[in-house]
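S.K.: Next come a sequence and a model predicted from it.
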Amino acid sequence: MHKLSKILCLGYEVFTDTLDKVPKGKKIVVNTINQYSYCIAEKDKQFKKSLQESDILLPDGIGIVVAVKWLLGKKIKKIAGADIHEFLLHRLNKDHGSCFYMGASKTTLNKIEARIAKDYPNVKVGSYSPPFKKVFSKEENAIIIKEVNTFKPDVLFVGMTAPKQEKWSVKHKEALNVNGPICAIGAVFDFYAGTVKRPNKTLQNMGLEWFGRLLKEPKRMWRRYIYYGVIFSGYLIKAKLRPSYTA
């Protein structure tokens, strides 16, 4: 298997390779990191451990791209959860593969399945809508795992809020019968279903996707992008002043 390119920044090995290097037929956990998740992980040891134990940790945020450039002088490309979702669906369609969506409401999952049938007709799709709660019981986790394992997907997409989805993916990796990536991609479920519109390509390419989301949902997103943006800037300054903290 190709050795994946990564760069160590702020205590995390961030993926710097191209998506075509994501291995096939190998069970791996793919998570994402951005300024918000970094800040939350600094206060949540289990979340931090889950991110650090990811097989692939995508730089899903301009804040991480800027951090790598400012602290290490390296240029990396932002890779959003939506990017790997699209890439894997293209690959599965070409290979006549299968994927399973775990998370979100049944309504959202139905919309996802209907769209995939149109966009990627060669992909076999399964899904399960778990209970909407902060923590699953042992019995609920057993049911979720059984649903996934009965389907035996080539790719598992996990769509719950952070940090729940990242913790769940890492914790249950070994119990899941998945023949490929286990991807915690959160909001992508809503983007693809069309229940939430992703900011346009111009903003994405300019590194301003966060601004587009802020404008659309200011009450929900201001804390994530403004408040935690300031907090994250503080961590960067601290790391710049104390180089040993960067790693």
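M.R.: That came through fine.

S.K.: When you work out contacts or count neighbours from here on, use the C-alpha atoms and nothing else.
M.R.: OK.

S.K.: Residue 101 belongs to a strand?
M.R.: Yes: counting by DSSP: H, G, I helix; E, B strand; the rest coil, residue 101 is part of a strand.

S.K.: Any figure for the gap between it and residue 85?
M.R.: 11 Å (CA to CA, to the nearest Å).

S.K.: Compare those two (neighbour count), which wins?
M.R.: residue 101 (22 against 18; other CA atoms under 10 Å).

S.K.: Spit out the contact partners of the more buried one.
M.R.: 109, 125-128, 156-159 (CA atoms under 8 Å, 6 or more residues apart in numbering).

S.K.: Among those residues, which one lies nearest to residue 173?
M.R.: residue 156 (10.6 Å; CA to CA).

S.K.: Got another one to weigh against that:
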Amino acid sequence: MNKVKILNLEIDNLSKVEFLDTLQSGVVFTPNVDHLMKLQKDPEFVQAYSVSNYKVCDSQILLLAARLLGTPIREKISGSDLLPAFYTHHQQNESIKIFLLGAREGVAAQAQQNINLKIGRNIVVGSYSPSFGFENNDLECQQIVEIINNSGATVLVIGVGAPKQEKWICKYKEQLQNIKIFMALGATIDFEAGNMKRAPKWISQIGFEWLFRLLCEPKRLWKRYLIEDIPFLLLILKQKLNLYLTKDYLKKNSKDKRHSWHTAGKY
């Protein structure tokens, strides 16, 4: 499969149509700039990414970076576009049964209702909105595993923010034996529930979806977009000049790591 290397991550270079036709099983992550920056300093996140079978581009800025590096990516496939495309693609496929895990109380259930009404059948067979900090609670995580296993779902869509969602899949996927497809899709459940507005398409196309989201959720996102993600531009320049060394970043930051993944990320 054609892949594009950006920093320490290889991204699958597929169109959305090709991807939907290809996706029969496996783990799907949707990297963006924030993911790439976390992958520079979090070895556990790197480990979680190692279990993914598909990494599809969820950022117009990554598209521009890939073009600058001389290895263009064919299409942006954001999580918020992927889920509706996926359930529409499988509208008549009775073997596809989706479980939604994420968002605040009642939001996943609303997304389940909205999707099923849109599709005309119960393609979403279950939903669960975990408590804040659920990833620290082994009992709740085991209850979630049991709920998913008892739901009959074959597809898990988890949206609790990165790196929580990717690490949760990495930790519990082997216990979810009926799940064939795992998708970590961030705020997509909120979008499907109508709980959060998406950026207008023209804003997304010019690479300013991050600014739209920042204006919608400044308290939660200001640090990510205005501090943590800014060094991405310098790293891309280093890669362009063949000065970027993955192992140096991971080695340095693994020594400087201050807290575990249980406290990282917020949804």
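M.R.: Looks like it arrived, so ask away. As the structure is a computational prediction, the values presented were derived from the model and not from experiment.

S.K.: At the geometric centre of the first structure, which residue do we find?
M.R.: Nearest to the geometric centre of the first structure sits residue 185, at 3.5 Å (CA atoms, centre = their mean).

S.K.: Can you give me the neighbour number for residue 4 of the second structure?
M.R.: By other CA under 10 Å, the residues close to residue 4 of the second structure number 17.

S.K.: Next: the one 3 residues further on.
M.R.: Using other CA under 10 Å, residue 7 of the second structure has 19 neighbouring residues.

S.K.: Same check on residue 107 of the first structure?
M.R.: Residue 107 of the first structure, neighbours per other CA under 10 Å, totals 11.

S.K.: What of residue 168 of the second structure?
M.R.: Using other CA under 10 Å: residue 168 of the second structure sits among 19 other residues.

S.K.: Not counting sequence-adjacent ones, nearest residue to it?
M.R.: residue 135 (7.4 Å; CA to CA, 6 or more residues apart in numbering).

S.K.: And residue 128 of the first structure, by the same measure?
M.R.: Nearest one to residue 128 of the first structure, counting by CA to CA, 6+ apart, is residue 102 at 5.0 Å.

S.K.: ok but residue 70 of the first structure is inside a strand, no?
M.R.: No: going by three-state DSSP, the assignment for residue 70 of the first structure is helix, not a strand.

S.K.: re earlier: touching, the residue nearest to residue 168 of the second structure and residue 169? I think so.
M.R.: No: counting by CA atoms under 8 Å, residue 169 is not a contact partner of residue 135 of the second structure; they are 11.0 Å apart.

S.K.: which other helices and strands contact the helix or strand harbouring residue 249 of the second structure?
M.R.: Using DSSP states H and E, residue 249 of the second structure maps to helix 246-256. Contact partners of helix 246-256 of the second structure among helices and strands, from 3 or more CA pairs under 8 Å, 6 or more residues apart in numbering; DSSP states H and E: none.

S.K.: Settle it for me: which of residue 135 and residue 169 of the second structure has more neighbours?
M.R.: Using other CA under 10 Å, the more surrounded residue of residue 135 of the second structure and residue 169 is residue 169, with 22 against 19.

S.K.: how close does that one get to residue 254 of the second structure?
M.R.: Look at residue 169 of the second structure and residue 254 of the second structure: by CA to CA, they are 21 Å apart.

S.K.: What are the boundaries of the helices in the stretch 101-250 of the second structure?
M.R.: For the stretch 101-250 of the second structure, the helices defined by DSSP state H, counting those that start in this stretch occupy 107-119, 138-151, 164-172, 188-193, 201-205, 209-216, 218-223, 232-240, 246-256.
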